Every structure is written in C-alpha cells, then in structure tokens.
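*Asks:* Sequence and predicted structure below; questions after.
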Amino acid sequence: MEYEPIFPIKAIVFQILFLMVTIVIEAGILRQRLRLGFQTSVQYALVTNLATVVAGWIVFLAIEPLASISIRERMISYVLFDNLLIGGWTAQVGALLFVCAIVVFFVAIFIKAKGLELLLRADDTWEVLAPRNQKTNLRDARYARARGDASRAQSTISSFTDAVIYANAASFSTILLLLLLRTVAQEWTF
C-alpha cells in the first residue's frame, strides 16, 4: 500500500534527520563556547531546536491558508512532498524566498537565544557563565577600565549571544549543504 500521497514520510524523516544533525552541531558549539557539560549542552540544544521547529510549523500552518491557491499548492508540494513546482515563478519569487530565508535565520536565532537564556536562568547557570567566559587578560582589564568598566553581565551576554549566533550559523550552513548534496544526488540518479 502506498502511503506517500497522503502521509509525507520523506518530510518527517528529513525533519528528524535535520534535527539530529543540528542538535549535535549546536551542542558541540555550546559546550565549547559556554563551557557547559556534555549532557547539559545536548539537552539545551534539543529543547531550543524543538522549540524552533514547533514555532516554525505553527507559523507555516498559520501563513499557508493566507496564500493564494497557486502559492499554496507550491508550498504544500515542496514542504510536504519534496516536489518543487517551478513553472510560472519569477525573479520576484526568488527574491521573496531569499528574504524569507534570512528572516527565518534571525527568528531562529532569537528563539534559540531566548530559550537558552530561559533554560540557563532556570538552572541557575546564568550567573556561573560570567566568570567562565571572562578572560583574565591584563590588556582587556585595562580596556574595560578605560571604557568605564564594562560589567560582567555585559560580557556574559556578549559571549552568550556570540555562541548562539555561531551555533545557529553552523547548523544552518550544514543543513544547506545537506540539501544541496541531496539535490545533486537526485540529479545523478535520474
């Protein structure tokens, strides 16, 4: 029995694959940058990525009914059944897709940063990050005094934000590379 026309198995499998890859990459970066434990960084990456995926699907399901019939058919065809219908698309649609990708990237950073901050504060780890991330460099200390002695909280937020942006950029780049490799592999097989 063929379930693919009614049940998007490929979409579910690829979503799980991408989540696993993203969690591994981001957990490694969070562990390295924020000096968290292995299990803790994996848990934080898991929770923030699941929150991002759930938010993404909610937005997709909220926007989909508002789109025109032709755009809706193309969205459903590509997202659920991995079948891109290009006919009739213009450069404006390509530009719109590019802008949407940039917006998704920054919204994902925001969701992950706020989610991770919430998790760190709930575990009382937020205050512990400040001494860990602050490098005791004489030169940095002199610059801090000259600038008006930047607070420890500001340096914690800065290193925390850098870690989240770096982790998100690395995971998005890896997902993009996997999508490109999948497309190339499909072209070679047909």
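*Replies:* Received, thanks.

*Asks:* When you work out contacts or count neighbours from here on, use the C-alpha atoms and nothing else.
*Replies:* OK.

*Asks:* to the chain's geometric centre, what's the distance from the longest helix anywhere in the chain?
*Replies:* Across the chain, the longest stretch assigned as helix under DSSP state H is helix 152-189. Distance of helix 152-189 from its chain centroid, counting by Cα atoms, centre = their mean, to the nearest Å, is 7 Å.

*Asks:* and here's the other structure:
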Amino acid sequence: MFSVLPLRAIAFQCLFLLLAIAVEAAVLHEGLKLPYRKSVEYAASINLLSTAIGWLIFFSIEPLVPTNLRFQLINCIFFDQWSSGIAAWIIFAGFVTFFISFLVKLSGLDLLKLLLQDKEEKRSEQEIQADKSKRYQNTIRARKNAREGPSRANAVLIANALSYTAILLVLFIRIIVPADIRL
C-alpha cells in the first residue's frame, strides 16, 4: 500500500511559518524591546512549538470526528478540496486555533525566558560583573517601557493576531487568483 504525501500542505505550512516568524519577530522586537536576532529566535521557537502542538492536537482529535466530516476535513486540509458543509467548522477551528496558539506561544516564551535565564546564571563571575552596568540600564529602560508599552502577553497577542491576519490575507489572495494563473 502506498501513502500520499501532501506536498502542497507542507509547502503552505512552511510559507505560513516563515510569514508568521517574520511578522511576530518584528512585533516582539518592538513590543518587548528585544534585539533583532533574539526576537527572530524567540518567534521561530514559539511558532515551531505552536505548530508541532497544533498538528499533534489535530491528529489526536481527527479520529473522534464523524466519518463524513473527517473526509471533508482531510480533503480540505491536505488536498485543497473545499465543500460548503465544512466552511463553518473551519471558521470555528480557526478561532479555537488562534486562542490555543496564543496560549502555547505565551507559555513557550515564558519557558524560553526561563531556560535562557538558567544558561545566563552559569556564566563566569567576570562576565556578570562586566554586564552589571548594562543590566542596570536595561532595568531602568524596562521599567519605563512597562509603564509605557505593552506587557509580554499583549505583545504576544498582537504578534499572533498580526501573523494570523497576514496568513488570512495570503489565503484570500490564493482563493481570489484563478488556479491557471497560480500554476
């Protein structure tokens, strides 16, 4: 028996990941005042985590879905064959996915901060002393930004909303542009 590899779904997942990482990195850079490189690393990490957990949830829930809806869902996701009966379920799933991915990304960002803080504590005492003045400046800047700017949860929520908006825009353009032009 042979298996079908959904190359189109894989390609679009990669495109959506790259788009989400780019958008969210810019928002994290501005919202959390992170350096460019660190904001890209954080955005990539939390998006990969969110995608992996999302697919695990999908494949664990998929067997519980009624058979007729399951075939429509699989045709929609993997083979780009839409039916009118699945549209309401897709919209509902989109809203649920948005909030679950927000919670996963916020938890992932907290986990990254915790893991990187442990790594920072292992540095030598000389490196820590050299960074004290820099940290003091960052602390003052962070307190000022906390009063003026968004919190971490707000920054992640805004980043998630903007990345979902960009992905929806790509999907709408894909629907609007005829298939013979896309090829």
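*Replies:* Looks like it came in fine. Model, not experiment: these values are computed from the prediction.

*Asks:* and residue 117 of the second structure, how many neighbours does it have?
*Replies:* Other residues within reach of residue 117 of the second structure, judged by other Cα atoms under 10 Å, total 11.

*Asks:* ok so, going back, the longest helix of the first structure: which residues count as buried?
*Replies:* 155-157, 159-161, 163-172, 174-175 (16 or more other Cα atoms under 10 Å).

*Asks:* And stretch 94-110 of the first structure, by the same measure?
*Replies:* Those would be 108-110, for stretch 94-110 of the first structure by 16+ other Cα under 10 Å.

*Asks:* of these, closest to residue 52 of the first structure?
*Replies:* Residue 52 of the first structure lies nearest to residue 108 out of those, by Cα to Cα, at 6.1 Å.

*Asks:* any idea which element the closest one lies in?
*Replies:* Assigned by DSSP states H and E, residue 108 of the first structure belongs to helix 91-122.

*Asks:* who does that helix touch, helix- and strand-wise?
*Replies:* helix 38-63, helix 152-189 (3 or more Cα pairs under 8 Å, 6 or more residues apart in numbering; DSSP states H and E).

*Asks:* The shortest one vs the second structure, mean deviation?
*Replies:* This means helix 38-63 of the first structure. Helix 38-63 of the first structure, aligned to the second structure and superposed, deviates on average by 0.7 Å (mean Cα distance after the TM-score superposition for the first structure).

*Asks:* In terms of secondary structure, what does that helix contact?
*Replies:* helix 9-34, helix 91-122.

*Asks:* wait, what's in contact with residue 30 of the first structure?
*Replies:* For residue 30 of the first structure, the contact set (Cα atoms under 8 Å, 6 or more residues apart in numbering) comprises 36, 41, 45, 163-164, 167.

*Asks:* circling back: between the helix holding residue 108 of the first structure and helix 152-189, how many degrees?
*Replies:* 140 degrees (axes from the mean of the first three to the mean of the last three Cα atoms, to 10 degrees).

*Asks:* residues near the aligned partner of residue 16 of the second structure in the first structure, how many?
*Replies:* Under the alignment (TM-score structural alignment), residue 16 of the second structure pairs with residue 18 of the first structure. Number of residues near residue 18 of the first structure (other Cα under 10 Å) recorded here: 18.

*Asks:* Just to check, residue 18 of the first structure is in contact with residue 175?
*Replies:* Yes: Residue 18 of the first structure is in contact with residue 175 according to Cα atoms under 8 Å; the separation is 6.6 Å.

*Asks:* quick check: angle from the longest helix of the first structure to helix 38-63?
*Replies:* Using the same axes, to 10 degrees: helix 152-189 of the first structure against helix 38-63 is 70 degrees.
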